[in-house]
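*Asks:* Would you be able to build a 3D model of this:
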Amino acid sequence: MRVLFTVLAMLAILDCPATARAEDNLNTVLDPIRTKYQLPALAAAVEKDGKLVAYGAVGVRVAGRDLPVTADDRFHLGSDTKAMTATLAGMMVDEGRLRWDSTIAEVLGPALPKLRPKFGAITLRELLSHTSGLPTDNEEIGKLYFSPDAADHPLTDWRLKMIEAWGSKHDPSFVNAGKFQYANLGYIIAGAMIEKASGKPWERLMFERIYAPLDLKTAGLGAQATFGEYDAPVGHRVDDKGKVTPFPWGESADLPASLGPAGLAHMSIKDFATWAGWNAGEGKRGPALIKPETLKTLHQPVVDMQIKDPKPGTPKTGSYALGWGLSKFDWSDKPLLTHNGSNGLNFASILVDVDHDLAIVVTTNIAGPHADPATRDVMKALYTKYAK
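*Replies:* Below is the predicted model:
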């Protein structure tokens, strides 16, 4: 079984621009890059001072079909969902339902009495900053994600069973060592803690506490196309020989639903820019989802990341906050908030410059070796155009 979870984005980091005219059309920037990297579709948007100033979408929804994308089409965000889960956690902290140092055992222990003590001692902050000592996705964790037993339980119950199955057998690989180790499982656990604290499923909270207040009308969860229709840019996979295959619907079109808190959001490029722009504002304007100081906590670096042998144009240094990475590029003069996301079929990048209240987002409906450099080229082009 080829496991999709291994390509859920290991955050990357990109940069952003600063001034623009009202709603510039970015298609002339995007189309040469899309053609160069042979992507089915490519979209991008820029938000400055809380206003959408530029956007574009080029290419097709399905490779080989004459179905042009639009700027209102839904794209998959992958691990860019993590910042939304961290924001939900911030809401629970603001409301006194959780603390950043709340432990797994403290919140979930009564329902999961078999947890090992060191596992149970992991805190919410450690889960959200990837400093918990939980491993990056491996074969054993993949069996939990793709277990046939998941169909026998409500989703919230299944998350708890997954947590107990792992936490009753494994200690963290390091404890309170301040090390970085990217772990999707950590965000599933954080999601379960949020569910326990709020009394509502993570999925419901996403719609009620983030999508609705920000008026993200295109936002949803899971595969972006309606079952049986090509009403959104569907995901594509590239095999070792370069063959491109679309995966429009069904179980093969996305990761299992249990991974929601780690990476299953989708929305249009314009709505994605709204989310990014809200973060760029750092609480200076509404809606007041969380306290400004809480939002700054989410954006504050927690741990340094070691970036070995970076590809040309990618950051050489970086850190991780809570659901966000921070990195400095060759074309940026400081570290910027950023994250990449992929479910193995799509790719999305977000970049936020809070000092200039500026945000850039880029999406494509394919993963593989060309998606990351293509989005980096777009980010660089937009930085050059709008930040100067």
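*Asks:* contacts, neighbours, all on C-alpha from now
*Replies:* Fine.
*Asks:* now Val362, nearest residue through space, not along the chain?
*Replies:* Nearest residue to Val362 in three dimensions, chain neighbours excluded: Ala44, at 4.2 Å (Cα to Cα, 6 or more residues apart in numbering).
*Asks:* Surely the one you found is in a strand?
*Replies:* Yes - counting by DSSP: H, G, I helix; E, B strand; the rest coil, Ala44 falls inside a strand.
*Asks:* That one contacts Ala359, correct?
*Replies:* No - with contacts defined as Cα atoms under 8 Å, Ala44 does not count as touching Ala359, sitting 10.7 Å away.
*Asks:* between those two, who's got more neighbours?
*Replies:* Between Ala44 and Ala359, counted using other Cα atoms under 10 Å, Ala359 has the larger neighbour count: 35 against 32.
*Asks:* Sequence B follows; please return its structure for comparison with A:
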Amino acid sequence: MRTLPAALLLAVPALLCAQGADPAGRWEGAIEIPGSPLQVQLELAQAAGAWTGRLSIPQQGAKDLAVDRLQVGGGKVAFILPGIPGEPAFRGELAAGGLQGQFSQGGRTFPFRLARAGAAADAARRVLEGLDAEIERIRADWKVPGLSVAVVKGGEVVLAKGYGLRDTARKLPMTADTLLAIGSVTKSFTTAVMASLVDEGRLSWESPVRTWIPWFRLQDPVATDRMTPLDLVTHRSGMPRHDMLWYNASASREDMVRRLRHLEPNKDFRTDFQYNNAMFLTAGYLTEVVSGAAWEENVRARVFRPLGMDRANFSVADSRKDADFSEPYEEEKDGSIRLVPMRNITNVGPAGAINASAREMAAWLKLHLGDGRVGGRQVLSPASLTFLHTPRMLTGAPQTQPEVVPGGYAPGWFTDVYRGHLRVYHGGNIDGFSAMAMLLPSDGLGIVVLANLGGTAARDLLPRVIIDRLLGLEARDWSGEGLAQKREALAKAREGEARKRMARKPGTAPSHPLADYAGTYEHPGYGTATVTLEGGRLVLACNGIRTPFEHWHYDVFNGLKAEDPVFEDQKLQFLTGLDGDIDALAMGLEPAVAPIRFVRKAEARLSDPAFLARFEGTYVLGSQTEARVFLRGQVLSLDVKGQATRELEPLRGTRFAIKGLPSFFVQFTLPGAGPATEVQFDQPNGIFTAPRKP
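*Replies:* Now for the predicted structure:
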């Protein structure tokens, strides 16, 4: 409860222990405050007949606070912290499961549970005995070539193991140290870097992004002015994904952030949860601007090195240099498993480029389950850990199962409630890999599952199995239930696949010869799309991905199967200008907004001053009218007496549009060499020819 007084956070227990039991030692657990459990670490010691105690509450930065009025006798233990309002006290019993009872302060009472340090880990190891067979069954159920799993409980790694193969062709085993892509789990690392900069006073969660990046701009002026670092990492920008901005693209991070102004929003600012990788890209770029160091170096220095994540990296090319890395696999529509190429996404690294092992990720979970300190170094302040785990935006997800209550999105983490237990987690999917990193803070439990199969539900179901075991919950056949849902979904997908051609209009033909569609098309946000005619078929090249297209109907073409399937079944619509020529193409690259329109780019020579100089001159429209064409830099301009001077926008060949006058064009007649001989004015009221004045 956030309404509880801050003094609660410094409360010290009063414990009732079983007669004759020895409470000396280190205890760990939580005060079970609804919605906000507080982790407690208690140290009790006896020397020369006197008892001493120290208390820590990591989430609030309370470290080794000495207790007062400590009494042990008659099977009871009591102590308080002086100076705290509300007379805080714990009262409980020493039972087989540890120290448990009631905490009270200011008239409020909450249960607490503490266990001896190390006992929780040992108990977890015993409970997990026999889990291997269940993991192997789930791996087989979901056709996953290899899984790497780690579990943290009681501050220790109680399981770290690989299952299956990391390379099916060479029969190489998966291990706990195999490197796999963690995809969007990377986002939690980006927010950790941001939190460390906040801890240092160099960044503020609530100040506008333009404080550090003055040129930052979106289409929405309100979002432009008010967007904060917290907005960037909680998916409330008002923009949908627009993933083709970065997917397989070669643009720099700064360039992509500058392109955001050209991407259409579909919601108001801060009203709806819409997952957005580009905003996390921007957050990573922001850390570069603030720190003066690359995002990668910030992650290395602030996270990897303190945690000993020495093999974790940011590029699949670097993973391939390691002695223990996994190949990526995907499941085909027919159910077969195929090897796929690794996709390097370093340009959008802050949103999903980290590669790591399950054992290394266990260290990451331990940091978040602890007090943010590693080896004497405070990597993240306890306050920052609490901030990173607190939801700031509701996801709006419907409740589809009674066991899971949907929650919200914290900076870099999802939150929900699973069978009465708070979960803080993030999944990841990137070509050929799936990942899940999950925390149950009030239970001191962390789970990481890495898989070398893209989009597999095994990464979601396996943590449920582990949680049920460790928390003593009723067992469920989560894998079996998931498979039934998958079969139903596949049946619907096959039905839709079989009927997709019903949407095609038969008996139609393109409006132009196929050669007329070839050209280069541009969008200021998405970049360049090139269409070529190869072997009688149009081929699209976009972000380095090549896809052949078949005629679908009218001026719409359909993407065919290719080595890289991104544009398979993508519809490509060519648009005709008022002059009858193909002047643009449109693709539904972002379903939440109108099709993205790429404008046909003029030939390169139409920006070459040497070539354009051949059009300069005076052209005679009549005895009283002349038109002067002249060059300014790389742009031709038209000056007709009595009218405003207009720029000429290059189209193709020797044809130009008159800027600011829709449906008005000029076309020059150009001999094999030398200057143009005449210009033709093509306008709504007629076509007029003007010879060049000698």
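*Asks:* TM-score of the superposition?
*Replies:* Here the TM-score for the pair of chains, by TM-score structural alignment, normalised by the length of structure 1, is 0.82; 349 aligned residues with a Cα RMSD of 2.7 Å.
*Asks:* hang on, the earlier thing: would you mind finding the match for the residue nearest to Val362 of structure 1 in structure 2?
*Replies:* For Ala44 of structure 1, the aligned position in structure 2 is occupied by Val149, per TM-score structural alignment.
*Asks:* Show the contacting residues for Asp355 of structure 1.
*Replies:* Ala280 (Cα atoms under 8 Å, 6 or more residues apart in numbering).
*Asks:* residue in structure 2 matching it?
*Replies:* Asp355 of structure 1 maps onto Ser442 in structure 2, by TM-score structural alignment.
*Asks:* Check for me that that match belongs to a helix.
*Replies:* Yes - per three-state DSSP, Ser442 of structure 2 lies within a helix segment.
*Asks:* just to revisit the earlier point, how about the residue nearest to Val362 of structure 1, what does it touch?
*Replies:* 26, 30, 55-57, 269, 360-363, 378.
*Asks:* same check, this time on Val361 of structure 1
*Replies:* Contacts of Val361 of structure 1 by Cα under 8 Å, 6+ apart are 44-46, 269, 272-273, 276, 348-351.
*Asks:* Give me the distance between it and Leu98 of structure 1.
*Replies:* 31 Å (Cα to Cα, to the nearest Å).
*Asks:* element containing Met436 of structure 2?
*Replies:* strand 433-440 (DSSP states H and E).
*Asks:* Give the buried residues for that strand.
*Replies:* Applying a neighbour-count criterion of 16 or more other Cα atoms under 10 Å, one finds 433-440 buried in strand 433-440 of structure 2.
*Asks:* which one among those residues gets closest to Glu331 of structure 2?
*Replies:* Looking at the buried residues of strand 433-440 of structure 2 and their distance to Glu331 of structure 2, the nearest is Phe433, at 11.1 Å (Cα to Cα).
*Asks:* Aligned to the closest one, what sits in structure 1?
*Replies:* Match for Phe433 of structure 2 (TM-score structural alignment): Asn346.
*Asks:* so its match makes contact with Ala367?
*Replies:* Yes - Asn346 of structure 1 lies in contact with Ala367 (Cα under 8 Å); the separation is 4.9 Å.
*Asks:* Would you mind listing the residues touching both of these two?
*Replies:* Contacts common to Asn346 of structure 1 and Ala367, judged by Cα under 8 Å, 6+ apart, are 235-236.
*Asks:* Please, which helix or strand holds Gly90 of structure 1?
*Replies:* Per DSSP H and E: helix 82-94 holds Gly90 of structure 1.
*Asks:* compared with structure 2, how much does that helix deviate?
*Replies:* Its aligned residues in structure 2 lie a mean 0.6 Å from helix 82-94 of structure 1 after superposition (mean Cα distance after the TM-score superposition for structure 1).
*Asks:* That helix maps to which residues in structure 2?
*Replies:* By TM-score structural alignment, helix 82-94 of structure 1 lines up with residues 187-199 in structure 2.
*Asks:* Please list the outside residues in contact with the matching stretch.
*Replies:* Residues from elsewhere that reach stretch 187-199 of structure 2, judged by Cα under 8 Å, 6+ apart: 203-205, 233, 280, 283-284, 287, 291, 298-299, 302-303, 350-352, 379-381, 384, 388, 411-413, 426.
*Asks:* Mind checking which of these land in strands?
*Replies:* 413, 426 (DSSP state E).
*Asks:* what about the lengthiest strand in structure 2, how far off from structure 1?
*Replies:* When structure 2 is parsed with DSSP E, its longest strand is strand 156-167. Averaged over the aligned pairs, strand 156-167 of structure 2 sits 1.2 Å from structure 1 after superposition, using mean Cα distance after the TM-score superposition for structure 1.
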